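Enquirer: Quick one: sequence and predicted model below, then my questions.
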Amino acid sequence: MSTSSPCLRDDTRSVGLLFAAANAACLRCIDGRRSVTGTACGDFVVAAMAHSWRVLLQGITSLVFLCAHADEYVRPPPSPLVLVPHDKPAAHPQQVHISIVGTNHMRISWVTDDRSAPSVVHYGTSRSNYTSSATGSHTTYRYFLYKSGAIHHATIGPLSPGTVYYYRCGDAGDEFTLRTPPSSLPIELVVIGDLGQTEWTASTLSHIAAADHDMLLLPGDLSYADTWQPLWDSFGRLVQPTASSRPWMVTEGNHEIETLPIVEFAPFVAYNARWRMPYEESGSASNLYYSFDVAGGEVHVVMLGSYVGFEEGSEQYVWLEKDLLARVDRRRTPWVVVLLHAPWYNTNQAHQGEGEKMRVAMERLLYEARVDVVFSGHVHAYERFTRIYDNEADSRGPMYITIGDGGNREGLASKFIKDHKSAHLSVFREASFGHGRLRIVNETSAVWTWHRNDDEHATVRDEVWLESLASPKPAMVTVVRRGDEL
């Protein structure tokens, strides 16, 4: 149990928020892609001053945190953005990421500044020895004065499961390596939400890369571009080392909407162009919700859209009902995992009740399909609930986990409501940055661990064993390790 005073926590959080706001303003001046003063000399002076202010503010923020007791864990403030530049030729592929398509294909996605660059991928099982190739297509989009580079998508396969492939995009640039998911259990799924592109994001990504995994699942809020489109490019370059080697399966959050009043840009334009998921293969009519199988069909993953129609009778509702109750045979698929952005159960002050309408509309479908676990983001903290149905503990209901703590620039949601109506269902909660891992061991057992970012280390703070709900008997939950709540 932390003994740091509430006043110290509030003060450090306030300093962090002030730094985040000032840092964002300074970065806009430093960026250099658009003039601030109208003259090159003036822009140089402003950029130099902005850099000096960043250094000064970072020092002040660090000093505040050093004043805390050394033996206490002090939650970190928002950290500076990590902007990743692109200094390669225009035809050089960047922002490379991969996603699965069907049972034995993989979609390779990348961007080139050269809009005439070919949408081709060469690949093989030996380094620099490409025995196969696939040609796809590319798209672009405009947002005010911004015009994207060519966003390429090409599907390669058929591929062998659990196999390392070497590939090269667009007849130019670097060679990348990917490993396809296994054809059977066990399988390890990394789960992160509300990622962003700060120094804490970089820390989370380094912790993920330090231990092996088969696939990454992200329940919304990727780049936090929030209409500033170059941030999408920077985000793609930041996550490329991880996203180019293991499949990233994502669904949208509120920060992907990017509509503006009066101008009325269509929502999700950048997200849909850049992060194309295999929605057609699952019978979905929208990139904003879909499903897929892994581990030879032993695990079914459903990605829902919190910001597209979900009411009974809506396209998403009808699709979900068919997907869960007609397509999934629990005798062959012992594990069903669901991801969405706005949590249905939440005792944090942040975003209270924002997922309630969706819960009322869809919770019955998940319960009747015996969904094992539901992951959400949106709230910038970690919280694990027991198995629930309709606001009551139920051994046949899903376990609900909020994991919106990937490293976003807005900071952590540190205030939980002690007398919340769902407090008795909340098993563990902590406002810290981190990531989670779901290792599905076999058809009956899985282990979930949540790893807090402690500087260079990823510390396991919560660990629990799950039993599949495919079994006719009530599921068991065994807590292996649980740290003190902070």
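Expert: Happy to help now that I have it. Residues are numbered from 1 along each chain as shown.

Enquirer: For the rest of this, base every contact and every neighbour count on C-alpha atoms.
Expert: Fine.

Enquirer: what's the closest non-adjacent residue to the residue most central in space within the chain?
Expert: When CA atoms, centre = their mean is applied to the chain, the residue found nearest the centroid is residue 218 (2.9 Å). Spatial nearest neighbour of residue 218, excluding adjacent residues (CA to CA, 6 or more residues apart in numbering): residue 250 at 4.7 Å.

Enquirer: Okay, one more to line up with it:
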Amino acid sequence: FTPQQIHICYGKIPTDVIIMWATVAKGPKMSVQYSFNTKINDFNIVVADQEELKINNEKGVKFLYRAYLKGLKPATVYYYKIISKQNGVSSDLLQFNVPSTGFDHFQSYMVLADMGPYTHNLQNIVHEAKNNEYTSVFHIGDIAYDLHTGKGSTGDKFLNNIQLMTAKLPYLVSPGDHEAKYDFTHYRYRFSMPTLSWPMKTEELYYSFDIGPTHFISLNTEMLFHVFKKDDQLAWLEKDLIAVNKRSKRPWIIVMGHRALYSSCDNRKDCLLETPIIKTSLEELFFKYGVDIYFGGHYHNYERSWPVYKDKVVAQHYKNPKAPVYITIGTLGQEYLPEPIRRPGGQWSAKTENKECFGVLEIFNSTHLHWKVLAAANNAKIDQIWVIQT
């Protein structure tokens, strides 16, 4: 009954927090006990929902739990334990931060993709996240290589390996091609993302939420290859972008999706056949509604574009850009498939890198955004830009 694979995420709004975990055996009801001081008391208890993950999970931990904490105070540290009073089970005392909702409060986000239990520098990344004041972590698809591999045991191993990070920081995921098998079942059951029901529905694996001046959108780019399934997501995306009303509500619009729109990768069919489908589906909407940055993975390299629209460079700077910036941050997948960039794919390509790395998105206020890329081995700075809106 001991809780494992603990990870947290935002609920419908960032002042709601979802806590998830798994147990080997099915037992009596389990709960989360929480407080904003270290003296956990019985007045703050949420009973968890429970589901059983059966499909291709013969060797995996089957019993999954989800507790939804509502109405938390912004900019506050909370302490929590996962407990079962009936059998005396209790996790260690853990903690998380509820983000500030203010527009001028600094926020910092770790951004990565294509990461699994055999990523070379996995524990360096986990400890970097745990020991620093990140607001949350975005993992943009290809999670664990794969959640269902080894009949579920690989997903268990990975989620336990990153628990030091994910029990403290909201872990926001987007589905990639490696999550699609078995109708996304392991992804839909193992995670619960903002605004979505749980287990998540196959046809609704996309979501958005706001923190301070930033509107975040996560897409299921795998659905864009299905003619009869992509229309609902694209209609939702346009409606969501219209509702942002960028100038008066959210100055920054950040979109995440596993598949890249721009890539200099040239050594597999994805580059020639699949990337154009993603670009045709999304680029016009991003340009029309003022998306600032699109983050993707899939290709196991790093690449940053200039502001670009339909392969034409709009500017070779990032002050008041008139088109989106496209960033691929998939280098952590090199252990599984090396994909070095041999040459830039066009004038739109501003920076490439083949070392394992992760990104840090820093929102300073409504006018200044900083992006930096750090080597996974030693945190050495590889790339950085300022995006400025005046």
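Expert: Nice, I can see it. Nothing here was measured: the structure is a model prediction, and the numbers come from that model.

Enquirer: just to revisit the earlier point, contact partners for the residue mapped onto the residue nearest to the centre of structure 1 from structure 2?
Expert: In structure 2, the residue matched to residue 218 of structure 1 (TM-score structural alignment) is residue 139. Residue 139 of structure 2 makes contacts with 111-114, 171-174, as judged by CA atoms under 8 Å, 6 or more residues apart in numbering.

Enquirer: one more time with 6 Å, if that's ok
Expert: Contacts here follow CA atoms under 6 Å, 6 or more residues apart in numbering; on that basis residue 139 of structure 2 touches 112-113, 173.

Enquirer: Have a look at how far, on average, the helix or strand the residue nearest to residue 218 of structure 1 falls within is from structure 2.
Expert: Using DSSP states H and E, residue 250 of structure 1 sits within strand 248-251. For strand 248-251 of structure 1, the mean deviation from structure 2 after alignment is 0.7 Å (mean CA distance after the TM-score superposition for structure 1).

Enquirer: on that earlier part again, name the SS class of the residue nearest to the centre of structure 1, please.
Expert: With DSSP: H, G, I helix; E, B strand; the rest coil as the basis, residue 218 of structure 1 sits in strand.

Enquirer: Check residue 365 of structure 1 too.
Expert: Following three-state DSSP, we place residue 365 of structure 1 in the helix state.

Enquirer: Looking at structure 2, name the residue matched to it.
Expert: Residue 365 of structure 1 maps onto residue 285 in structure 2 when the alignment is built from TM-score structural alignment.

Enquirer: picking up where we left off before, just name the closest of the contacts of residue 139 of structure 2 to residue 48 of structure 2, please.
Expert: Comparing those against residue 48 of structure 2 with CA to CA picks out residue 173 as the nearest, at 21.0 Å.

Enquirer: After alignment, which residue of structure 1 pairs with that closest one?
Expert: Match for residue 173 of structure 2 (TM-score structural alignment): residue 250.

Enquirer: quick one, what contacts that match?
Expert: 217-219.

Enquirer: at 7 Å what do you get?
Expert: Applying CA atoms under 7 Å, 6 or more residues apart in numbering, we find residue 250 of structure 1 in contact with 217-220.

Enquirer: Let me see the ranges of the strands in the stretch 251-400 of structure 1.
Expert: 290-294, 299-303, 335-339, 373-376, 382-389, 392-393, 399-403 (DSSP state E, counting those that start in this stretch).

Enquirer: how about the shortest one, which residues of structure 2 does it hit?
Expert: Meaning strand 392-393 of structure 1. With TM-score structural alignment as the criterion, strand 392-393 of structure 1 aligns to 312-313.

Enquirer: Show residues contacting that stretch.
Expert: The contact list for stretch 312-313 of structure 2, computed with CA under 7 Å, 6+ apart, reads 306-307, 347-348.

Enquirer: Identify, from those, the entry nearest to residue 234 of structure 2.
Expert: For those, the nearest to residue 234 of structure 2 is residue 307 (22.4 Å; CA to CA).

Enquirer: hang on, that closest one packs against residue 293?
Expert: No. Using CA atoms under 7 Å, residue 307 of structure 2 is not in contact with residue 293, being 9.0 Å away.

Enquirer: Overlap of the contact sets of these two?
Expert: 324-325.

Enquirer: okay, these two: which has more neighbours?
Expert: Per other CA atoms under 10 Å, whichever of residue 307 of structure 2 and residue 293 has more neighbours is residue 307, with 26 against 20.

Enquirer: Now do the same contact list for that one.
Expert: Applying CA under 7 Å, 6+ apart, the residues contacting residue 307 of structure 2 are 313-315, 321-325.

Enquirer: can you give me the offset of the strand holding residue 250 of structure 1 from its chain's centre?
Expert: 7 Å (CA atoms, centre = their mean, to the nearest Å).

Enquirer: how near is the match of residue 173 of structure 2 to residue 147 of structure 1?
Expert: Taking CA to CA, to the nearest Å as the measure, residue 250 of structure 1 falls 24 Å from residue 147 of structure 1.

Enquirer: Please apply the same query to residue 376 of structure 1.
Expert: Taking CA to CA, one finds residue 376 of structure 1 at 32 Å from residue 147 of structure 1.

Enquirer: Just want to know which of those two has more residues nearby.
Expert: Comparing residue 376 of structure 1 with residue 147 by other CA under 10 Å, the one with more neighbours is residue 376, at 32 against 13.

Enquirer: circling back: among the contacts of residue 250 of structure 1, who's most crowded?
Expert: Ranking these using other CA under 10 Å puts residue 219 first, with 31 neighbours.

Enquirer: Let me see the contact set for that residue.
Expert: Taking CA under 7 Å, 6+ apart, one finds 193, 250-252, 339-341, 376-377 in contact with residue 219 of structure 1.

Enquirer: swap in residue 121 of structure 1?
Expert: Counting by CA under 7 Å, 6+ apart, residue 121 of structure 1 makes contact with 133-135, 154, 167-170.

Enquirer: From residue 242 of structure 1, how far off is it?
Expert: 19 Å.

Enquirer: hang on, the earlier thing: could you report the neighbour count for the match of residue 365 of structure 1?
Expert: Residue 285 of structure 2 has 15 nearby residues by other CA under 10 Å.
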